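Engineer: Below are the sequence and a predicted model for it; my questions follow.
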Amino acid sequence: MRWRDRGLTAILDRGPRRARRPAATTRKMESTMKLPISGLSGLGLCLLASAALAQDAGDPDAGERDFRQCRSCHSILGPDGEAIVKGGQVGPNLYGVDGRQAGTVEGFNYSDDMVAAGEQGLMWNLEDFTPYVQGPSGFLQDYTGDGSARGKMTFRLRNAEQAPDIWAYLVSVGPDGGS
């Protein structure tokens, strides 16, 4: 009986730790496993690099068009108060949102839960912006660990593919101008 045929029987008879492979089989497997593992490491690095690049992958021009649905509640006002984008005052000013602690725009009355998320370390970035605009209360509940957490934003972005574009637009009109 070959080793492979005996393998399952050995595991069942003696338990998974007692089944042993013949030394020649073990050495062969170890030498052939080195290439796939190193290949996977390279693949992992490529995926990390592409994830970092994906953050910059949004289209600010498309985001400007998509931002129209946000303007009913949000304005983008520069530090001097000049309107970059005229909009509503129901939501906070989105100028400089990239890297800003959540719940900290002066003069805006945030929900206690949004302030708590900011105090727990929520700094706005694409990674958090995307799920937030798709389901604000659900995002806050997950982030804070409080199942009753609620924000004031009731709008939900239905098309998740628009979020990176809107984010790229917000970054492009911010203090760094997308640089």
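Structural biologist: In hand now; what should we look at?
Engineer: For the rest of this, base every contact and every neighbour count on C-alpha atoms.
Structural biologist: OK.
Engineer: Can you get me a residue count around the residue lying closest to Thr144 once chain neighbours are set aside?
Structural biologist: In this structure, Thr144 finds its nearest non-sequential neighbour in Ala117, 5.9 Å apart by C-alpha to C-alpha, 6 or more residues apart in numbering. Residues contacting Ala117 under the criterion other C-alpha atoms under 10 Å number 20.
Engineer: Can you tell me which residue is spatially central in the chain?
Structural biologist: Closest to where the C-alpha atoms of the chain average out (C-alpha atoms, centre = their mean) is Glu127, at 2.5 Å.
Engineer: Tell me the spacing between the nearest residue to Pro60 once chain neighbours are set aside and Ala52.
Structural biologist: Counting by C-alpha to C-alpha, 6+ apart, Pro60 lies nearest to Tyr169, which is 4.0 Å off, once chain neighbours are set aside. Using C-alpha to C-alpha, to the nearest Å, Tyr169 is found at 18 Å from Ala52.
Engineer: More neighbours: the two, which one.
Structural biologist: Set side by side, Tyr169 and Ala52 show more neighbours around Tyr169, with 23 against 11, by other C-alpha under 10 Å.
Engineer: got another, please set it beside the one above:
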Amino acid sequence: MSKKLLMGATIVAGLALTAMGAQAGDAAAGKEVFKVCAACHTVEQGKNKVGPSLFGVVGRTAGTIDGFKYSKPMMEKQAAGYAWTEDNLKAYIINPKAVVPGGTMAFAGLKDEAKVADLIAFLASNK
């Protein structure tokens, strides 16, 4: 392999790893970030607080925890089949009112994207 081709492959591989790292969060760091959420939520299965349990939230359809009374706007999301993908969670964590206008989430949002990624990694580890 030529030196020029090898250098190009190394750059491409480095860019791919950088892009993957920018999206991947740290679940251990996310556990610390979750402390902000713990005032209203838990990751304990079957246990709701003021907000629903976030156990298994990644990939779950919005508004589907049995026994929790969701707001009308959240129930509209459920009826539309809205799922908590990592991208949808990211948008919601950053600005809940923009994703579910009229919803009851009191949290204003978390703007630090690294902390958001860490939080999502932590939530994804609870299933």
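Structural biologist: Yep, that arrived. Quick caveat: nothing in here was measured; it's all calculated off a predicted structure.
Engineer: The residue nearest to the centre of structure 1 sits in which helix or strand?
Structural biologist: Counting by DSSP states H and E, the element that carries Glu127 of structure 1 is helix 126-134.
Engineer: quick check: angle from the helix or strand that that helix is followed by to helix 126-134?
Structural biologist: Where DSSP H and E defines the elements, the next helix or strand beyond helix 126-134 of structure 1 is helix 136-144. Here the directions of helix 136-144 of structure 1 and helix 126-134 differ by 140 degrees (axes from the mean of the first three to the mean of the last three C-alpha atoms, to 10 degrees).
Engineer: Does anything pack onto helix 136-144 of structure 1? Which helices or strands?
Structural biologist: Applying 3 or more C-alpha pairs under 8 Å, 6 or more residues apart in numbering; DSSP states H and E, we find helix 136-144 of structure 1 packed against helix 112-119, helix 126-134.
Engineer: Which one, of the ones you listed, ends up nearest to Asp5 of structure 1?
Structural biologist: Closest approach to Asp5 of structure 1 among these (C-alpha to C-alpha): helix 126-134, 48.6 Å.
Engineer: Tell me roughly how far that closest one lies from structure 2 on average.
Structural biologist: Compared with structure 2 after the fit, helix 126-134 of structure 1 shows a mean deviation of 0.9 Å (mean C-alpha distance after the TM-score superposition for structure 1).
Engineer: Helix 126-134 and the longest helix along structure 1, what's the angle between them?
Structural biologist: Looking across structure 1 with DSSP state H, the single longest helix is helix 23-55. Angle of helix 23-55 of structure 1 versus helix 126-134, following the same axes, to 10 degrees, is 70 degrees.
Engineer: Could you tell me where the helix or strand that helix 23-55 of structure 1 is followed by falls in structure 2?
Structural biologist: Next along the chain after helix 23-55 of structure 1, taking DSSP H and E as the criterion, comes helix 60-66. Using TM-score structural alignment, helix 60-66 of structure 1 lines up with residues 27-33 of structure 2.
Engineer: List the buried residues in the matching stretch.
Structural biologist: 27, 29-31, 33 (16 or more other C-alpha atoms under 10 Å).
Engineer: Now distance to Gly102 of structure 2 too, for the residues you listed, in TSV please.
Structural biologist: As requested, the buried residues of stretch 27-33 of structure 2 are exported to TSV (distance: C-alpha to C-alpha, whole Å):
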residue	distance to Gly102 of structure 2
Ala27	30
Ala29	31
Gly30	27
Lys31	28
Val33	25
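Engineer: Most widely separated two among these?
Structural biologist: So, the buried residues of stretch 27-33 of structure 2 by C-alpha to C-alpha: farthest apart are Ala27 and Val33, at 9.5 Å.
Engineer: For the two, list the residues in contact with both.
Structural biologist: Common neighbours of Ala27 of structure 2 and Val33 (criterion: C-alpha atoms under 8 Å, 6 or more residues apart in numbering): 118-119.
Engineer: picking that back up, nearest to Ala149 of structure 1, out of the helices and strands packed on helix 136-144 of structure 1?
Structural biologist: Ala149 of structure 1 lies closest, by C-alpha to C-alpha, to one member of these: helix 112-119, at 5.6 Å.
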